[in-house]
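Visitor: with the sequence up front, the predicted model follows.
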Amino acid sequence: MVAMPPALTGDPEGTLTDSAAELSAETHGISPGTAKGADAGGTPIRPQGTPLSANIAKPHVRGAAQKDKIEVKYGPCTPGTANCDGARTGCITQSGDPNYFDPPTVTYVRVNNGPWDAVRVSCGVPDSVTIPGAPSEPPVTVAVEPPPVPTFAQIQTAFKELPFSQPSVSVQPKGMRTLINLPTYYEASWPDDAGLEPGEVSKPVTLLSWTVEFKISARDYRYDFGDDTTSRWTSSAGGTYPDGDVTHTYTDTGDMDVKVDARLTGQYRVNGGTWQDIATTADLQDEPVDTLEVVGTRTRLTS
């Protein structure tokens, strides 16, 4: 068991015990409340079916009678505070794996619609919370449903729905004008706009009880040269003369509608945890089309 810091200044440390609940929710007419925003850092490390209860002995939490309405909810222990950072370290130590641990979670209790009271910090969400009973009453144990967590498929879907930027084509010779029988150099260019592009990290996305961030990277590109030919999918973003490795030589003059298709991938992390591969691809659609004029007069390449 890891000694956890209190949730708020002045809060006493609670005690986590691996004991099953002795009193049922139905007996006491209690409500499990709502689990909101519970922190998550990966797969829980407790074996399935192992009970975990938080015994609360806080003076200003009223004693509960059997017919009192008792509600419990959970919230993330906010990163960046000394209490929560210390708790996170303790939970990782308990797990032994920084990628898979029960993250620090704050337990809140209220009685008979009174104020919510932050009563303790624990590694993960307890299965139950026990508070002292009213005079001559036994302790009351609240069994609480764990907060819902998204599936990996839902995380992948959220990645695909991010507001991505769309690349356009830059060519050399400059000015969107080139010469037949001369290699034309292609490069994928990302606009300076509000959309996400390779190398950037998304704003936090809330998925059920998790907060997820995504780091964007380019998987590959395909260049449409506008003369009924395209490149193969390539990891290269192209470049300029003389080092660019995506080129095309036109054999006919005319206006060519050129563009670059992009597929993005990346990584994700939960509540500031370790980055993990997203293992899926966002295939961008409707990338902008530019017109390249192919002429029969000589054009000089400049770097």
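Guide: That came through, no problem.

Visitor: contacts, neighbours, all on C-alpha from now
Guide: Fine.

Visitor: what's the next secondary structure element after the longest strand along the chain?
Guide: Identified as the longest strand of the chain according to DSSP state E is strand 254-270. Per DSSP states H and E, strand 254-270 leads on to strand 276-277 as the next helix or strand towards the C-terminus.

Visitor: not counting its own residues, what contacts that next one?
Guide: Residues outside strand 276-277 that contact it (C-alpha atoms under 8 Å, 6 or more residues apart in numbering) are Gly266, Gln267, Tyr268, Arg269.

Visitor: if we use 6 Å, what do you get?
Guide: Contacts to strand 276-277, defined as C-alpha atoms under 6 Å, 6 or more residues apart in numbering, come from residues Gln267, Tyr268.

Visitor: what's the burial count for the nearest residue to Pro288 once chain neighbours are set aside?
Guide: In space, and not counting its chain neighbours, Pro288 is closest to Ser168: 5.9 Å by C-alpha to C-alpha, 6 or more residues apart in numbering. When neighbours are defined as other C-alpha atoms under 10 Å, Ser168 has 20 of them.

Visitor: which ones are touching Ser168?
Guide: Ser168 makes contact with Ala188, Ser189, Pro288, according to C-alpha under 6 Å, 6+ apart.

Visitor: remind me, longest helix of this protein?
Guide: helix 82-95 (DSSP state H).

Visitor: got the buried residues for that helix?
Guide: Using 16 or more other C-alpha atoms under 10 Å as the test for burial, helix 82-95 gives Asn83, Cys84, Asp85, Gly86, Ala87, Arg88, Thr89, Gly90, Cys91, Ile92, Gln94, Ser95.

Visitor: pasting the second one now:
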Amino acid sequence: MNGGEWSCTPHPDSCEAGSGEQVSATGDVFNINNSTGSGEPVEGVTQRGTRIDNETGETEDLGIRCALPGTPEYEEAPPVVITVTREDFARMPIEPLQASAGPAEGWLPVHMTNVLHTDAETQELNTELIDTPVAIRATPVSFHWDLGDGNTITTTNPGEPYPSEQVSATYSHEGWYDITLTTTFSGQFSVAGGEWQDIDGTIEITSDPVPIYSKSLESNLVNTDSPVDENGDPWKPERTPETEGPKDPDARHRTI
């Protein structure tokens, strides 16, 4: 020390500060002053935590802790806190839900109830962040149906197959329409088998559209001299610009 004087106080959350001691020295002579009177520091391992942003690589100092003997933390290396952001969640290969609409034949009469439903199962995926296994859980929480004619429905109900009409709609005009389902997912993550933690924010995933033909069943004159295609569907015409359904002038958004 060459006769110099110095003093330091351990970090208040460290093991060395467990007795409130202050270490000082004059020259080569050490002095310990205890503000609590116990005279002994806490036995343990002082650890510093760091949070790492998985996208930018930036680090954040989480401070000091004292890991006591007999606890799992005592044997661990200094902790690295892993978090999963909404952006991480959005990059996961979450499967779009299968949208189901209308009869299996792909057409229905104008003004007939069109039943909408999907199988809203939770998906679980696995990945690694900083060489640590991380499980991601994606749960459907909201469903937005676009009927293709300007009418839309938003609901937290995934619906059920016919004869249920919990989530349903009708068409007012004849023509082809695409029904599109967009699902909102909330997320959770688990690091190395630990407890599930919520991911801040939600993501939206759009399913493949379901084409359906809305058929007017009004009587029409037909040319009896024209050959009948016995293998064709008499109710569904070929999809062309001329057979596309018009927009509903009274279209509206419903929340169910």
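Guide: Looks like it arrived, so ask away. It should be emphasised that the depicted structure is a prediction, and the values quoted were computed from it without experimental measurement.

Visitor: one step back: the residue nearest to Pro288 of structure 1 matches what in structure 2?
Guide: Under the alignment (TM-score structural alignment), Ser168 of structure 1 pairs with Gln98 in structure 2.

Visitor: how about Thr178 of structure 1?
Guide: Per TM-score structural alignment, Thr178 of structure 1 is aligned with Leu108.

Visitor: do I have it right that its match meets Ser214?
Guide: Yes: between Leu108 of structure 2 and Ser214 there is a contact under C-alpha atoms under 6 Å: 5.3 Å.

Visitor: what's the match for Ser214 of structure 2 in structure 1?
Guide: Aligning on TM-score structural alignment places Ser214 of structure 2 opposite Val294 in structure 1.

Visitor: what's the helix or strand for its match?
Guide: Counting by DSSP H and E, the element that carries Val294 of structure 1 is strand 290-295.

Visitor: same question, Glu26 of structure 1
Guide: Per DSSP H and E: helix 25-28 holds Glu26 of structure 1.

Visitor: next one: Gln154 of structure 1
Guide: Using DSSP H and E, Gln154 of structure 1 sits within helix 152-160.

Visitor: mind giving me the packing neighbours of that helix?
Guide: Applying 3 or more C-alpha pairs under 6 Å, 6 or more residues apart in numbering; DSSP states H and E, we find helix 152-160 of structure 1 packed against no helix or strand.

Visitor: quick one: that helix to strand 254-270, angle?
Guide: If you take axes from the mean of the first three to the mean of the last three C-alpha atoms, to 10 degrees, helix 152-160 of structure 1 sits at 140 degrees to strand 254-270.

Visitor: contacts for helix 152-160 of structure 1?
Guide: Residues lying outside helix 152-160 of structure 1 but in contact with it, judged by C-alpha under 6 Å, 6+ apart, are Ala282.

Visitor: could I get the buried residue list for it?
Guide: Within helix 152-160 of structure 1, the residues scored as buried using 16+ other C-alpha under 10 Å are Ile155, Gln156, Phe159, Lys160.

Visitor: can you redo those as a markdown table with distance to Thr230 of structure 1?
Guide: Below are those laid out as a markdown table (distance: C-alpha to C-alpha, whole Å):
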| residue | distance to Thr230 of structure 1 |
| --- | --- |
| Ile155 | 32 |
| Gln156 | 29 |
| Phe159 | 27 |
| Lys160 | 25 |
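
Visitor: from the residues you listed, pick the one nearest Ile278 of structure 1.
Guide: Comparing the buried residues of helix 152-160 of structure 1 against Ile278 of structure 1 with C-alpha to C-alpha places Gln156 closest, at 6.4 Å.

Visitor: and the closest one, what pairs with it in structure 2?
Guide: Matched to structure 2 by TM-score structural alignment, Gln156 of structure 1 sits across from Arg86.

Visitor: ok so, going back, check contacts around the match of Ser214 of structure 2.
Guide: Arg177, Thr178, Leu179, Thr253, Gly254.

Visitor: and Pro158 of structure 2, how many neighbours?
Guide: For Pro158 of structure 2, using other C-alpha under 10 Å, the count is 20.

Visitor: now the strands for the stretch 51-200 of structure 1?
Guide: 53-55, 70-76, 104-111, 117-123, 128-131, 140-143, 168-172, 177-179, 183-189 (DSSP state E, counting those that start in this stretch).

Visitor: the ones you listed into JSON lines, with extra columns for distance to Ser202 of structure 1?
Guide: Below are these laid out as JSON lines (distance: least, C-alpha to C-alpha, whole Å):
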{"stretch": "strand 53-55", "distance to Ser202 of structure 1": "35"}
{"stretch": "strand 70-76", "distance to Ser202 of structure 1": "20"}
{"stretch": "strand 104-111", "distance to Ser202 of structure 1": "24"}
{"stretch": "strand 117-123", "distance to Ser202 of structure 1": "27"}
{"stretch": "strand 128-131", "distance to Ser202 of structure 1": "35"}
{"stretch": "strand 140-143", "distance to Ser202 of structure 1": "36"}
{"stretch": "strand 168-172", "distance to Ser202 of structure 1": "21"}
{"stretch": "strand 177-179", "distance to Ser202 of structure 1": "36"}
{"stretch": "strand 183-189", "distance to Ser202 of structure 1": "19"}
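
Visitor: who wins for proximity to Ala20 of structure 1 among those?
Guide: Among these, the nearest to Ala20 of structure 1 by C-alpha to C-alpha is strand 53-55 (7.4 Å).
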